[in-house]
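Enquirer: Next one to model:
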Amino acid sequence: MGLKSKLGAVFSSNLPKVYYELLFVGFSIMTGMSLSSSFLSLLADQLDPSGALVGMVVSAWFLSRIFLELPAGIISDRIGRRKLLVIGLGLAMLGPILCSQATHIYILIIGRSIWGMGTALYFMSNMALLMDILPVETRGSAIGMFQGIENIGSFIGAPVGALLATQFSFTKVFYFTIVFTLISFVVALRSSAMKDLTSNHESKHSLTFKQISGSLRNWSILIVCVCVLLRMLVIQGIFQTVLQLYLNKNMGLSVGDIGWVISMKVAGQIIFLLIAGYLSDKYGRKPVLAFGFGVGALSIISFILSKSFAGLLLSGFLGGVGEGLGITTLLALLTDIAPANARGGAVGLYRT
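Expert: Next comes the predicted model:
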């Protein structure tokens, strides 16, 4: 089956209605979440000119997720995905409400912490639901399409948020985030298909916490999670931290030119998120993963050796290609190997 046929199957009636509802919810919440990405550090700096707590605004988001995702995944295997997903969207709405009223840095930190907790519950439950519903023959393509649509929402949200910030104020942009999150919350809350799906899951997998955690003692799952850990170290440590400093201080690029390099990376990621699933369905998960990791390593070498702006743009694109191939294929591989009675816990471990 070719790429066109695979994508046609994704958008045909072969997939359950809940997939398309999750697709809409994912696009909406990612668009809303990314609205503040272009100015969040500037807002934090305004509220805390000393800079001492600016880093906590970003860290609070991730710290709250780290300690919540694994237990939340195990809990979802007991009480169902939809309940935690709806609770997560509710918290993800409370977070920007607090941020919109931030007149002090501590309010912004608390808002970001609650927001991070909400997104942890949402993303974990969302991924586990996808693992429950996707048929093997289109699993990779469907996951790739889902992740691609989410990233398009994120790609759209950042410049739109920057534009809104120039027209209103930093804190007022969070009102638009609230609207996007509210739409996602209402769709998930009223979804009859999601209710039916989670009811069936609960009746099939009412296991004890000990049974669920025991199912996660699987070397294949642990290896996938180690791969995710190493990939995130590269993404966060090199591409999102060192790269910008290298391009500015060593290569002499302006902020605008760095933006073009990052945009090329995002473009490569989105394109290959959409087709990575098809490739992994056709050629297997491991070969596509190995190729993706190889392209990612090549992009780092290319950044070091490139002396021209065109070479840096190509290096950025290659970095995005490697990320796109890795993100989709690792999740598809986890879906293949995770026991049905412990998928929530597997997703929680994967995301932690």
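Enquirer: CA only for contacts and neighbour counts going forward, please
Expert: Noted.
Enquirer: which residues are contacting stretch 122-134?
Expert: The contact list for stretch 122-134 (C-alpha atoms under 8 Å, 6 or more residues apart in numbering) reads 15-16, 19, 22, 69, 72-73, 76, 81-82, 84-89, 142-143, 335, 340, 343-344, 347-348, 351.
Enquirer: Go ahead and confirm residue 150 touches residue 32.
Expert: No. Between residue 150 and residue 32 there is no contact under C-alpha atoms under 8 Å: 10.9 Å.
Enquirer: neighbour count winner among these two?
Expert: residue 32 (30 against 21; other C-alpha atoms under 10 Å).
Enquirer: Which elements pack onto the helix or strand that contains that one?
Expert: Under the criterion of DSSP states H and E, residue 32 resides in helix 17-34. With contacts taken as 3 or more C-alpha pairs under 8 Å, 6 or more residues apart in numbering; DSSP states H and E, helix 17-34 sits against helix 105-133, helix 139-167, helix 170-190, helix 192-204.
Enquirer: which stretch among these comes nearest residue 96?
Expert: The closest of the helices and strands packed on helix 17-34 to residue 96 is helix 170-190. By C-alpha to C-alpha, the value is 5.5 Å.
Enquirer: element containing the closest residue to residue 288 other than its chain neighbours?
Expert: Leaving aside its chain neighbours, residue 288 sits nearest to residue 280 (5.8 Å; criterion: C-alpha to C-alpha, 6 or more residues apart in numbering). Taking DSSP H and E as the definition, residue 280 sits inside helix 255-283.
Enquirer: now residue 318
Expert: Assigned by DSSP H and E, residue 318 falls in helix 309-337.
Enquirer: Go through that helix and flag the buried ones.
Expert: 312-336 (16 or more other C-alpha atoms under 10 Å).
Enquirer: before we move on, what about stretch 38-57?
Expert: For stretch 38-57, by 16+ other C-alpha under 10 Å, it's 38-41, 43-45, 47, 53-54, 56-57.
Enquirer: related to what we said a few turns ago, packing partners of the helix holding residue 318?
Expert: Using 3+ C-alpha pairs under 8 Å, 6+ apart: helix 309-337 touches helix 139-167, helix 219-234, helix 255-283, helix 285-305.
Enquirer: could you check the angle helix 309-337 makes with the third one?
Expert: Spelled out, it's helix 255-283. For helix 255-283 against helix 309-337, the angle between stretch directions is 40 degrees (axes from the mean of the first three to the mean of the last three C-alpha atoms, to 10 degrees).
Enquirer: Another sequence for comparison is provided below:
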Amino acid sequence: MARVSQDGAAFSFKKIAIPAFGPSILFGIGEGAILPVIVLSARDLGASVAVAALMVTLIGVGSLLSNIPASILTDKYGERWAIVGAAGLSMLAMLLCLLAPNLWFYGLGVLMIGAASAVFNLARQKYLTEAVPLEFRARALSTLGGVMRIGVFIGPFIGALAINFFHLAGAYWVGVVAVIIAGLIALSMPDLVHESSGEEELAAPTLRSILMDHRKIFLTIGIGVLLVGAVRASRQAVLPLWAEGLGLSPSTTSLIYGLSGAIDMLVFYPAGKVMDRRGRAWVAVPSMLIMSISLLLMPLTAGAVTLLLVALLIGFGNGIGSGVVMTLGADYSPARRRAQFLGIWRFLADLGSFSGPALLSGITAVASLGIGVAATGVIGLAAAAMLWYWIPRSPRAASPQ
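Expert: Coordinates of the predicted model:
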């Protein structure tokens, strides 16, 4: 359906739906298909349980280390070719994992998957930031985050079907096919026109100057985004760990986790619509408050039913926050060297995602899991307070454009 933006220009989501969102769901399917078998593949190559668990974290490490390089590549070659290149790198990485003769090569493949994810995520965010009018931005980026989650959700089911026929290799072949199709679809993305003068290029800002010029944003809302990443990543570890502590069976735990993920996927578009019409704080703050309260309630649960209720609440809180980090990054990103700004922004979010579970693990080791879960809830309350204080109430107030 075509819509009219505030400057009078017609805009239609249909025109960008397949090239913008198609690769996202396919990347999600590819990642979702291989995630459950990383530990199993590492064990087959002789890894201990601890080393096999470490292999899963290499995706996050690869993404964290590649956000800044990804911004440079996207700025140099453009969004379309960055996405196509990310698809190619992901394909090679999955083939390397499939054919790896030892753990070193396998770990390199997993690390490359994370690096490809960083390039892909940054390029698709930058593309939609510039292709979609500001008044539809949150809906577009929330949908982007939502379809990726849908892909990650259904990927394991497709992978499981392939494993029945081709053993563990089937999951990797699902991933390879998914990212190849994603790259082919990305080739149909229309190029964006970037107007610039020779004088502007001579005075182009550097990463250092972007850090300095926008240091207030990075040290305020940027820290809030880091805390958001920490809470979101921690919740993925908290739920199965607490279920195990309650003595629930693996099948019951999986069902609870799956239902929480299903709720997560259902609410992304309405949340984006609220952000576009009322402002980002109307979703960002409730998202963190709901997740924080849920985490603080989790140590009080005593069985499957109460844990399910808390898990559904966590899924709802996380779901309405789909795309909020990307939307805030898009709002504050400057028109010139937007990719580098978004690279730093994504680095902060990934740093939170990496440090959150580590903090949870550390607190659990010296105290207890219940205290670790409660501490994560307190971090969420801090994130909500920072976002409430710093986010402008109008969506246009944040944008430098």
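Enquirer: what's the TM-score here?
Expert: Once superposed, chain against chain, the TM-score is 0.87 (TM-score structural alignment, normalised by the length of structure 1); 337 aligned residues with a C-alpha RMSD of 2.5 Å.
Enquirer: Which two among the buried residues of stretch 38-57 of structure 1 are spaced furthest apart?
Expert: Taking C-alpha to C-alpha, no two of the buried residues of stretch 38-57 of structure 1 sit farther apart than 38 and 53, at 18.3 Å.
Enquirer: separation between residue 313 of structure 1 and residue 56 of structure 1?
Expert: To residue 56 of structure 1, residue 313 of structure 1 is 32 Å away according to C-alpha to C-alpha, to the nearest Å.
Enquirer: If you tally nearby residues, what's the number for residue 19 of structure 1?
Expert: Residues contacting residue 19 of structure 1 under the criterion other C-alpha under 10 Å number 21.
Enquirer: check contacts around the most centrally placed residue in structure 2.
Expert: Residue closest to the mean C-alpha point of structure 2, counted by C-alpha atoms, centre = their mean, is residue 145 at 6.9 Å. When contacts are counted by C-alpha under 8 Å, 6+ apart, residue 145 of structure 2 touches 268, 322-323.
Enquirer: sec struct for the residue lying farthest from the centre of structure 1, please.
Expert: Ranked by distance from the centre of structure 1 (C-alpha atoms, centre = their mean), the top residue is residue 307, with 32.5 Å. Look at residue 307 of structure 1: counting by DSSP: H, G, I helix; E, B strand; the rest coil, its state is coil.
Enquirer: now the helix holding residue 32 of structure 1: how far from the chain's centre is it?
Expert: Here the centre of helix 17-34 of structure 1 is set off from its chain's centre by 11 Å, with C-alpha atoms, centre = their mean, to the nearest Å.
Enquirer: Quick check: what element follows it along the chain?
Expert: Taking DSSP H and E, what comes next after helix 17-34 of structure 1 is helix 40-47.
Enquirer: Nearest to residue 235 of structure 1, out of the helices and strands packed on helix 17-34 of structure 1?
Expert: helix 139-167 (15.6 Å).
Enquirer: For residue 163 of structure 1, give its distance to residue 157 of structure 1.
Expert: In terms of C-alpha to C-alpha, residue 163 of structure 1 sits 10 Å off from residue 157 of structure 1.
Enquirer: neighbour-wise, which of the two wins?
Expert: Neighbour comparison, residue 163 of structure 1 and residue 157: the larger count goes to residue 157, with 24 against 14 (by other C-alpha under 10 Å).
Enquirer: on that earlier part again, mean deviation, the helix holding residue 32 of structure 1 versus structure 2?
Expert: Once fitted to structure 2, helix 17-34 of structure 1 is off its aligned match by 1.6 Å on average (mean C-alpha distance after the TM-score superposition for structure 1).
Enquirer: List the buried residues for that helix?
Expert: 18-19, 21-34.
Enquirer: Same question for stretch 94-112 of structure 2.
Expert: 94-98, 100, 103, 106-112.
Enquirer: got it, and stretch 210-225 of structure 2?
Expert: For stretch 210-225 of structure 2, by 16+ other C-alpha under 10 Å, it's 210-211, 217-218, 221-225.
Enquirer: what's the answer for stretch 243-259 of structure 1, then?
Expert: Under 16+ other C-alpha under 10 Å, the buried positions of stretch 243-259 of structure 1 are 243-244, 247, 251, 253, 257-258.
Enquirer: now the counterpart of residue 164 of structure 1 in structure 2: how far from residue 155 of structure 2?
Expert: Alignment note: residue 164 of structure 1 maps to residue 162 in structure 2; criterion TM-score structural alignment. Computed as C-alpha to C-alpha, the residue 162 of structure 2 to residue 155 of structure 2 distance reads 11 Å.
Enquirer: picking that back up, can you name the residues of structure 2 that the helix holding residue 318 of structure 1 overlays?
Expert: Under TM-score structural alignment, the match for helix 309-337 of structure 1 is residues 304-332.
Enquirer: Can you measure across that stretch, start residue to end residue?
Expert: Across stretch 304-332 of structure 2, first to last residue, C-alpha to C-alpha, it's 42 Å.
Enquirer: Just give me how far it sits from the chain centre.
Expert: The answer for stretch 304-332 of structure 2 is 12 Å, by C-alpha atoms, centre = their mean.
Enquirer: sorry, back to before: across to structure 1, which of the contacts of residue 145 of structure 2 hold up?
Expert: Shared contacts between this structure and structure 1 among those (both residues aligned by TM-score structural alignment, their matches' C-alpha atoms under 8 Å) comprise 268, 323.
Enquirer: And the contacts of residue 145 of structure 2, which is closest to residue 119 of structure 2?
Expert: residue 323 (17.1 Å).
Enquirer: in terms of contact, does that closest one touch residue 148 like I think?
Expert: No. Assessed by C-alpha under 8 Å, residue 323 of structure 2 is found out of contact with residue 148, at 10.4 Å.
Enquirer: which position in structure 1 aligns with residue 103 of structure 2?
Expert: Aligned partner of residue 103 of structure 2 by TM-score structural alignment: residue 105.
Enquirer: could you list every residue that touches its match?
Expert: 44, 47-48, 53-54.
Enquirer: Across to structure 2, which of those hold up?
Expert: Counting by both residues aligned by TM-score structural alignment, their matches' C-alpha under 8 Å, the contacts of residue 105 of structure 1 still in contact in structure 2 are 44, 47-48.
Enquirer: Save those residues as CSV, and put in distance to residue 197 of structure 1 too.
Expert: Converted to CSV, those look like this (distance: C-alpha to C-alpha, whole Å):
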residue, distance to residue 197 of structure 1
44, 41
47, 45
48, 46
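Enquirer: between those residues, which is nearest residue 284 of structure 1?
Expert: residue 44 (44.9 Å).
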